[in-house]
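Undergrad: Could you work out the structure for the sequence below:
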Amino acid sequence: LFCLLTKYRSAIDYSDASLIEARSTLSSISDFIHNAQAYMQGHIQCQDIHESFLWERLSLTQATVRNVLADDFDTPNAMEAIMNLIYHGNCQLQPVSKVNEGSRCPAVFGAILSYIRDIMDVLGVDLLHEKESSSAESSNILHNVVEQLVHFRSEVRNFALSVEDGATQEHHTSQVLQRKRPQQDRLPLLKACDVLRNDLMPLGVQIKDRGTTSTWEINQQKD
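TA: Model (predicted):
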């Protein structure tokens, strides 16, 4: 990490200040990973997460890092973009004693953690010092997050598609219900489910709706 903070064409300053900066940067990355994991596991209470903003920051960071690395392998600016993403993530994770009842957003933090670990691994930085266990843990976390997200989406989608009361539903098959139009006031829910599916596809998560259930898989993205 120390070498990444200096352009490879430039001379490296082996001063105490530069070493402290490298340690501080590594510590900030590790602290964010731990805080984000704690939030995903429900151990941190905070105000409502601005999920769409974080998705935008993640997408912007990915594009910026690709561009600066393609421009003469500019690692200092790449690290600046990554640390900027971490800053915005930390701003959303400020703990509070009382929170309003609202939905949690573990998926976006799972995606951010996955990206940070992947890009730092590409740059040769082993964040957790145990690569195999870290990779397995990250994979399990992402799997659980996506599973819960898809399950919740399926529940919302089925509710949006249900068009008849319980008494009438007993006399119809699920195939008949699928052909009926949903109630007008539930169309926004159905649209939101489609938007979520489409937004996750570029991130490598493919959701397929199969009647009243949904399946998913993670496709490895190739740059």
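Undergrad: Please make it C-alpha for all contacts and neighbour counts, starting now.
TA: OK.
Undergrad: tally of neighbours for residue 85?
TA: 21 (other C-alpha atoms under 10 Å).
Undergrad: and it, that one's in a helix?
TA: Yes - the assignment for residue 85 (DSSP: H, G, I helix; E, B strand; the rest coil) places it in a helix.
Undergrad: Surely it and residue 61 touch.
TA: Yes - counting by C-alpha atoms under 8 Å, residue 85 does reach residue 61; the two are 6.7 Å apart.
Undergrad: I'd like the distance from the helix or strand where residue 30 lies to the chain centre, please.
TA: With elements taken from DSSP states H and E, the one containing residue 30 is helix 16-40. Here helix 16-40 is found 19 Å from its chain centre; the criterion is C-alpha atoms, centre = their mean, to the nearest Å.
Undergrad: Could you also give me the structure for this second sequence? I'd like to compare it with the first:
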Amino acid sequence: MLLLRKAIISNSKRFKTNWIQPEGYDTGIKVYNCVTRTKVPLVVANKSCVTMYTCGPTVYDSAHIVRVTDNMTLIVKFIKKLFDEKFAYKSEDGSVYFDVSQYENYGKLQKIGENTLEVNTGGIKNSPADFALWKAAKPNEPYWDSFFGPGRPGWHIECSALAGNIIGSSVDIHAGGIDLRFPHHENEEAQSCTFFSKPQWVNYWLHTGHLHLRDSVKMSKSLKNTISIQDMLKTVNPVVFRVACLLSHYRSNIEYSSDLIFTAEKVLSGIKNFTDDCNSFLKGQLQSTIDNKSLIESLSETMTAVDNALQDDFNTPVVIESIHHLMTVTNKMLHTPSTNSNYLNHSVYVTAVMNFVLEIFKVFGVDVLSKQINDKEVNDYSDIIDVLIKFRQNVRQLGISERNENALKLCDETRDELRNLGVYIKDHGKISSWSR
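TA: Modelled structure (predicted):
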């Protein structure tokens, strides 16, 4: 039976989309809030533990972790409570729908035109805005038995039931793609606020941009323009892809391309070479002109810039840019020759810069010094390479002093051959250093 009725109670109750700032520990971070359309303080309930749930990604593949089919009883109980408390109704075809008219704040996450919610134009639902909690079984489709009859869960109820059961009646952060903000997250918030009898279930909704292929819309199974995780990892190191993600703000779209991967590889290689040069200096292999005062000032400025960027809605591109500037300043000093061999006066400052760079990337899950960074264990032939580099260095100095072009040519050939094997030699006057 069709019910032609208003799906909104009144204009005064509908569209109450105020966000409630939670009580608790102020992290000092500001994040973009899709309800207020502004950046707001990130306040979490517990200083030592942040509760977070994320939807997806919808990968339709082996990357799935949480199986809805293992939690069907939990989902049915969630729906039954909403049904018993008159927040849901059963339609003529046996499906169960959430009654949006019973929830005042629908349209909280994304503004919705009032005409979308007003009356039913025909169909089995009371209102066009009502969404399925339980879909009645159809021929040739999987189904489960329930209090409402055979069927399967609606899309939105799955996340609410799982997150609500694990985290509870209040969630610090709920994340997902920007395309999930409406209707998925909107409906999650509506049914969960109703289930827990609270005006706000999730305190912060963080939405990521889409992953695109070049000259295409977002990756989608229906458009057949996806790349599986397994296929990507055949050619791309996972650490490199992580760096590629850091190059874009989490709310921005990412264009997946060979150029992006090349840029990320270059960034990672730059960090590795920088740490190698720092270590060469600390071993006394580089005689460099280090300005302690300028270096510590640059480090202090970078630390402040990184802290400000991370507090500003996790602005990782600015972090990468700031780190790059610090490495450029330090590299310039490291590669400026000095006749002063007493590097110990400067070692503490160079060490501080190197450790800061390494620790920041560890925060992002990038261990630059890990031997697993190339997806396989790298045999450590450092002692042997040191002997070879020293021998080449002596031959090179002999060639320079005697103006022996053949000797210098052999040194260049050795350098080029080692580069093809992933060992890079850098000549600094009478001293040579190497890095992988």
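Undergrad: Tell me how the two chains score on TM-score.
TA: After superposition, the two chains reach a TM-score (TM-score structural alignment, normalised by the length of structure 1) of 0.55; 129 aligned residues with a C-alpha RMSD of 1.7 Å.
Undergrad: still on that earlier bit, so the helix or strand just after the helix holding residue 30 of structure 1 corresponds to what in structure 2?
TA: Following helix 16-40 of structure 1 in sequence order, the next helix or strand is helix 51-70 (DSSP H and E). Under TM-score structural alignment, the match for helix 51-70 of structure 1 in structure 2 covers residues 292-311.
Undergrad: Superpose on structure 1 and give me the mean offset of that stretch.
TA: Superposed on structure 1, stretch 292-311 of structure 2 shows a mean distance to its aligned partners of 0.5 Å (mean C-alpha distance after the TM-score superposition for structure 1).
Undergrad: Buried residues in that stretch, which are they?
TA: Using 16 or more other C-alpha atoms under 10 Å as the test for burial, stretch 292-311 of structure 2 gives 292, 295, 298-299, 302-303, 305-306, 308-311.
Undergrad: Stretch 121-128 of structure 1 too?
TA: Neighbour-count burial for stretch 121-128 of structure 1 [16+ other C-alpha under 10 Å]: 125, 127.
Undergrad: Contacts made by that stretch with the rest, please.
TA: 1, 26, 30, 117, 120, 134 (C-alpha atoms under 8 Å, 6 or more residues apart in numbering).
Undergrad: and of the residues you listed, the nearest to residue 18 of structure 1?
TA: residue 1 (11.0 Å; C-alpha to C-alpha).
Undergrad: What is the burial count for the closest one?
TA: When neighbours are counted by other C-alpha under 10 Å, residue 1 of structure 1 registers 19.
Undergrad: and if you look at the one 10 residues further on?
TA: Using other C-alpha under 10 Å, residue 11 of structure 1 has 8 other residues around it.
Undergrad: cool, and residue 160 of structure 2?
TA: 25.
Undergrad: thought it was touching residue 192?
TA: Yes - contact criterion C-alpha under 8 Å: residue 160 of structure 2 and residue 192 qualify, at 6.2 Å.
Undergrad: residue boundaries of the strands in structure 1?
TA: 205-210, 213-218 (DSSP state E).
Undergrad: would CSV of these with distance to residue 35 of structure 1 and mean neighbour count be doable?
TA: Formatted as CSV, the strands of structure 1 follow (distance: least, C-alpha to C-alpha, whole Å; neighbours: other C-alpha atoms under 10 Å):
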stretch, distance to residue 35 of structure 1, mean neighbour count
strand 205-210, 24, 14
strand 213-218, 25, 14
